[in-house]
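Participant: after the sequence you'll find the predicted model.
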Amino acid sequence: MSSIAPHSTAAAPQVGTAPARRGWRIKPQHVPYLLVSPFLVLFLVFGVFPLAFSFYLAFQTWEPTAGLSSMKFVGLDNFAFAIKDEWFLKSLLNTAWLAVASGVPQHVIAIPLAYFIHTSFKRTRNAVIGAYFLPYITSTVAIAMMFGTLFSTDYGMINIALHALSQVPGLGWLISGVPIDWLNRAENVKPAVAIVVFWRYIGFNTVLYLAALQTIPKDIYEAATMDGARRLQQFFYITLPSLKPMIYFGVTLSVVGGLQLFEEPFILTGGRGGTDQAGMTTAMYMYRTAFEFNDFGLASALSWLFFVVVALLTWLTNRAFKPRDSSH
C-alpha cells in the first residue's frame, strides 16, 4: 500500500506580485492649512486680486473691449480728473444728502420705538419685531419697484393719501402741490429715495436697539423707580447711556451703508440718476463710468478716492463716540 506524502505547510512564493503600497498621508501639522485652503484660494481670487487689479487700473487708461494690450499708463491723470469732475463732486453731495436724510431719522425713531416695544409688548414682541424687520430681508429690487408704483404721479397711493389729507380742514396749508411728481422733478428725487431707504432699514436698527435694551439689568430701573424717577427720566439717564455702544455700532453701519447706496436710487431713477442727476450716488456714477462710458481706469480711481472718503467719515464717527477722559 502506497503512502501519501503529507502536504507542506509553507506557502509557496508567488512569482510576479508587487509589494503592497502605503497610501498617501498628510502630516498632522499640515491638516489645518489644507482645511483653510479653500477659503484662502477664494479670498485671493475674489478679494485680493480685484483690489490689486483695481489699484493697478487706477493709474491706467483702459477700454476693456480692446483687450489687455490697450492699457496705457497715465500716472495720476485719473485722480486729477476725478477731483475736478463736476459729476463726481455732485454725486458725493447727493450721497451725503441721502445718507444724512435717511440715516439720522432711522436712529432718532428706532431708539424710542425699540424702547416702546421693549416696555409695552411681552407675548407679541417677536411678532411686532418680525413685522418691522421684514422690509430689511425683502429683495431691494422688489421694494424699489413697489415704491416706484407708490410714487406714481397720477395713480400712486402716496399722492392719493396726500390729496385726502389736504382735504381735511386745517391741513390744506400744510400739504400743497398735490399731486407731487416724485421721480421726475429734481427737487423731489432725493426725498423719494430717502423715504425708501428709511422705510427699509428702520426695522433693522430697531432690532439692534431692542437687543441692546434686553441686556440692561432690570434692577437699575427698579432702583430708579423707587427713587422716584419717571419713565422719561429713566429713558434719558439710564437707557440712552447704556445704548451708547450699540448706537456707535448702528451709526457706523448707517454711515458706511448710506455712502454705498446703489440699488434703490438706481432702480427708482432708471439707472440714470433722475432729472439733473439729482439721485445719482457715487456708487452709481462709478458703475456708469465703468460699464456705460467704458473707462475702467477712471472708475478705479474714483473708487479709491471714495474709499478714502468712507474711511475718513468712519474715523470721524469713531472719534465722535470715543469715550472722553474725565480727568481733563
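Facilitator: Now that the structure is in, tell me what you want to look at. Numbering: from 1, shown residues only.

Participant: okay, CA-based contacts and neighbour counts for the rest of this
Facilitator: Noted.

Participant: quickly find the element holding the residue nearest the centre of the chain.
Facilitator: The centre of the chain sits closest to residue 257, judged by C-alpha atoms, centre = their mean, with a distance of 4.2 Å. Using DSSP states H and E, residue 257 sits within helix 244-259.

Participant: buried ones in that helix?
Facilitator: 246-252, 254-255, 258-259 (16 or more other C-alpha atoms under 10 Å).

Participant: now distance to residue 285 too, for these, in a markdown table please.
Facilitator: Formatted as a markdown table, the buried residues of helix 244-259 follow (distance: C-alpha to C-alpha, whole Å):
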| residue | distance to residue 285 |
| --- | --- |
| 246 | 32 |
| 247 | 30 |
| 248 | 29 |
| 249 | 28 |
| 250 | 26 |
| 251 | 25 |
| 252 | 23 |
| 254 | 20 |
| 255 | 19 |
| 258 | 15 |
| 259 | 12 |
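
Participant: now, among the residues you listed, which is nearest to residue 35?
Facilitator: Nearest to residue 35 among the buried residues of helix 244-259 is residue 249, at 32.4 Å by C-alpha to C-alpha.

Participant: distance check, the closest one against residue 230.
Facilitator: 28 Å (C-alpha to C-alpha, to the nearest Å).

Participant: ok, now residue 99?
Facilitator: To residue 230, residue 99 is 35 Å away according to C-alpha to C-alpha.

Participant: neighbour count winner among these two?
Facilitator: Neighbour count, other C-alpha atoms under 10 Å: between residue 99 and residue 230, residue 99 has more, with 22 against 12.

Participant: for comparison:
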Amino acid sequence: MSAPAPLRSRVSAWDRKYSPYLYISPFFILFAVVGLFPLVYTGWVAMHDWDLIMGQGEFIGLENFVQVLGQSAFWVSLRNTLSIFVLSTGPQVVLAIIIAYMLDTHLRARTFWRMGVLLPYVVTPVAVALIFSNLFSQRFGLVNSVLEAIGLGSIGWQSDVLPSHLAIASMVNFRWTGYNALIFLAAMQAIPRDLYEQAELDGAGKVRQFLSVTVPMLRPTIIFVVITSTIGGLQIFDEPRMYDQYGRGGTDGQWRTMTLYLYELGWTRSDFGTASAVAVLLFLLIVAIGIINFTITRRIADGEAGRAARPSLLKRLLRRGSP
C-alpha cells in the first residue's frame, strides 16, 4: 500500500532541503577531524607548560609566545624561511610562465614535453635533497669544482647564509617549476585565440603578444601560484632537513627554517608548549599572507570589471546624446 500523499510530499521536501547538506557533510567531518581539531588542540597546548614525557602541565597563558618571540633563533628561522621563499618563488614563477608559453606553441611531441616537465615533481623530496646536497658540497661538490675550473673559486654553500639559501631554493625550483608550468599552461589554453589574432593584425610580435596579452590574462593564476608557493615555502622542511648529514639547519642555523625550529623544540628539547607556539605563529603568518592575496585578487577583479563596464556605459551615454 502506497504512503499517503501528504507524507510523501513531506519526505520529498525534506529530501530537497537536507540532502545537499548530507552530500557535502563528509568533507566537513573530515576537515573537523584532521584539520580543525589539530589546530585547536595545538593552540591549547601552546598555552600550557607541556612536556613530551610528563604531558600537560599548568596553564601559563601566553608565556610560550613571549618566550618564543624573545629568542633570536626564532627570528633567524623566520628570516631564513622568508629568504628561501623569495629566492625560490620569484624565479620559479617566471620560469614556469616561460616554459608554459613554450609548451603552448606548436611543438612536436607536445605530450612528451608536458609529461617531461612534471618528472621532477614525481621525484621524492629526500632524493632531490640528497642529490643537491652532493652537488653543492663545499669540498667535493660538482658546482664548486666547476667554479674552481673557470677560476671563480669555491663558495661556502653550506657555511654561508645566502649561498645555502640559494642552494635550497634551487631544490624547490627544481621540484615545483614544472608543476606550476602545467598550471600556467592550462590557464594559457583558456585565453581566447582571437586576442592574439587581433594583436598580430595590429603589428605586435611574439614578445609583445606575450607581455601585452598572455601575462595580463594570467594575473589571477599568477596570484594563485604565488600564494600556494608562499604556503609551501613557509612550510618547507625536507630540503633544509636533508641538506647536510646532521639535519639541524647548519652549525649556526644558517638555513634553519621555522618548521625545522619547531621540530627541534618539539622532539629534540621535548618542549611541546613552545613548539606549539611556533606552529600557531606560523599559522597566523600564513593566514596574513592569505588575506593579502585575497585583497589583491579582489582589487584586480574589481579593476577588470570596471574596465569591462566602461565601454557599455560610454555607449549608453552616446545613445542619450551626452557630450
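Facilitator: Good, I have the coordinates. All values derive from a computational prediction rather than experimental measurement.

Participant: superposed, what's their TM-score?
Facilitator: After superposition, the two chains reach a TM-score (TM-score structural alignment, normalised by the length of the second structure) of 0.81; 288 aligned residues with a C-alpha RMSD of 2.5 Å.

Participant: mean deviation (superposed) between the helix holding residue 257 of the first structure and the second structure, please.
Facilitator: Compared with the second structure after fitting, helix 244-259 of the first structure deviates on average by 0.9 Å (mean C-alpha distance after the TM-score superposition for the first structure).

Participant: what's the very next helix or strand once past that helix packed up against?
Facilitator: Counting by DSSP H and E, the next helix or strand C-terminal to helix 244-259 of the first structure is helix 263-268. Other helices and strands packing on helix 263-268 of the first structure, by 3 or more C-alpha pairs under 8 Å, 6 or more residues apart in numbering; DSSP states H and E, are helix 140-150, helix 186-213.

Participant: tell me the contacts of residue 134 of the second structure?
Facilitator: Residues in contact with residue 134 of the second structure, defined by C-alpha atoms under 8 Å, 6 or more residues apart in numbering, are 140-142.

Participant: wait, residue 45 of the first structure
Facilitator: Residue 45 of the first structure sits next to no residue when contact means C-alpha under 8 Å, 6+ apart.

Participant: now the alignment partner in the first structure of residue 174 of the second structure: how far from residue 293 of the first structure?
Facilitator: Taking TM-score structural alignment, the alignment pairs residue 174 of the second structure with residue 199 from the first structure. The gap separating residue 199 of the first structure from residue 293 of the first structure is 33 Å, by C-alpha to C-alpha.

Participant: what is the equivalent residue in the first structure for residue 87 of the second structure?
Facilitator: In the first structure, the residue matched to residue 87 of the second structure (TM-score structural alignment) is residue 101.

Participant: next one: the helix or strand where residue 303 of the first structure lies to chain centre, how far?
Facilitator: Following DSSP H and E, one finds residue 303 of the first structure within helix 296-321. Offset of helix 296-321 of the first structure from its chain centre (C-alpha atoms, centre = their mean, to the nearest Å): 15 Å.

Participant: could you do stretch 300-308 of the second structure as well?
Facilitator: Distance of stretch 300-308 of the second structure from its chain centroid, counting by C-alpha atoms, centre = their mean, is 26 Å.

Participant: what does stretch 290-298 of the second structure give?
Facilitator: 14 Å.

Participant: ok, and the closest non-adjacent residue to the equivalent of residue 281 of the second structure over in the first structure?
Facilitator: Using TM-score structural alignment, the partner of residue 281 of the second structure in the first structure is residue 305. Leaving aside its chain neighbours, residue 305 of the first structure sits nearest to residue 79 (7.8 Å; criterion: C-alpha to C-alpha, 6 or more residues apart in numbering).

Participant: any idea which element the counterpart of the one you found in the second structure lies in?
Facilitator: Under the alignment (TM-score structural alignment), residue 79 of the first structure maps onto residue 65 of the second structure. Using DSSP H and E, residue 65 of the second structure sits within helix 63-69.

Participant: distance from the chain centre to that helix, please.
Facilitator: Offset of helix 63-69 of the second structure from its chain centre (C-alpha atoms, centre = their mean): 27 Å.

Participant: mean deviation, the helix or strand following that helix versus the first structure?
Facilitator: Using DSSP H and E, the next helix or strand after helix 63-69 of the second structure towards the C-terminus is helix 72-103. Compared with the first structure after the fit, helix 72-103 of the second structure shows a mean deviation of 0.9 Å (mean C-alpha distance after the TM-score superposition for the first structure).

Participant: buried residues of helix 72-103 of the second structure, list them for me.
Facilitator: Neighbour counts over helix 72-103 of the second structure (16+ other C-alpha under 10 Å) mark 73-74, 76-89, 92-93, 95-97, 99-101, 103 as buried.

Participant: for the following helix or strand past it, which residues meet the burial criterion?
Facilitator: Once the chain leaves helix 72-103 of the second structure, the next helix or strand it forms, by DSSP H and E, is helix 110-116. Neighbour counts over helix 110-116 of the second structure (16+ other C-alpha under 10 Å) mark residue 114 as buried.

Participant: is residue 177 of the first structure in a helix, a strand, or coil?
Facilitator: coil (DSSP: H, G, I helix; E, B strand; the rest coil).

Participant: what lines up with it in the second structure?
Facilitator: By TM-score structural alignment, residue 177 of the first structure lines up with residue 153.

Participant: next, count neighbours for the match of residue 174 of the second structure.
Facilitator: Per other C-alpha under 10 Å, the neighbour tally for residue 199 of the first structure reads 17.

Participant: could you say which helix or strand contains the nearest residue to it once chain neighbours are set aside?
Facilitator: The spatially closest residue to residue 199 of the first structure, leaving aside those adjacent along the chain, is residue 135, at 7.4 Å (C-alpha to C-alpha, 6+ apart). Taking DSSP H and E as the criterion, residue 135 of the first structure maps to helix 125-137.

Participant: that helix vs helix 140-150, what angle?
Facilitator: 90 degrees (axes from the mean of the first three to the mean of the last three C-alpha atoms, to 10 degrees).

Participant: superposed on the second structure, what's the mean shift for helix 125-137 of the first structure?
Facilitator: So helix 125-137 of the first structure averages 1.4 Å relative to the second structure (mean C-alpha distance after the TM-score superposition for the first structure).

Participant: contacts for that helix?
Facilitator: By C-alpha under 8 Å, 6+ apart, helix 125-137 of the first structure touches 117-118, 143, 199-204, 206-207.

Participant: go ahead and build a ChimeraX selection from the buried members of the residues you listed.
Facilitator: Only the buried entries of the contacts of helix 125-137 of the first structure go into this ChimeraX selection, using 16+ other C-alpha under 10 Å:
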select :117,118,143,199,200,201,202,203,204,206,207
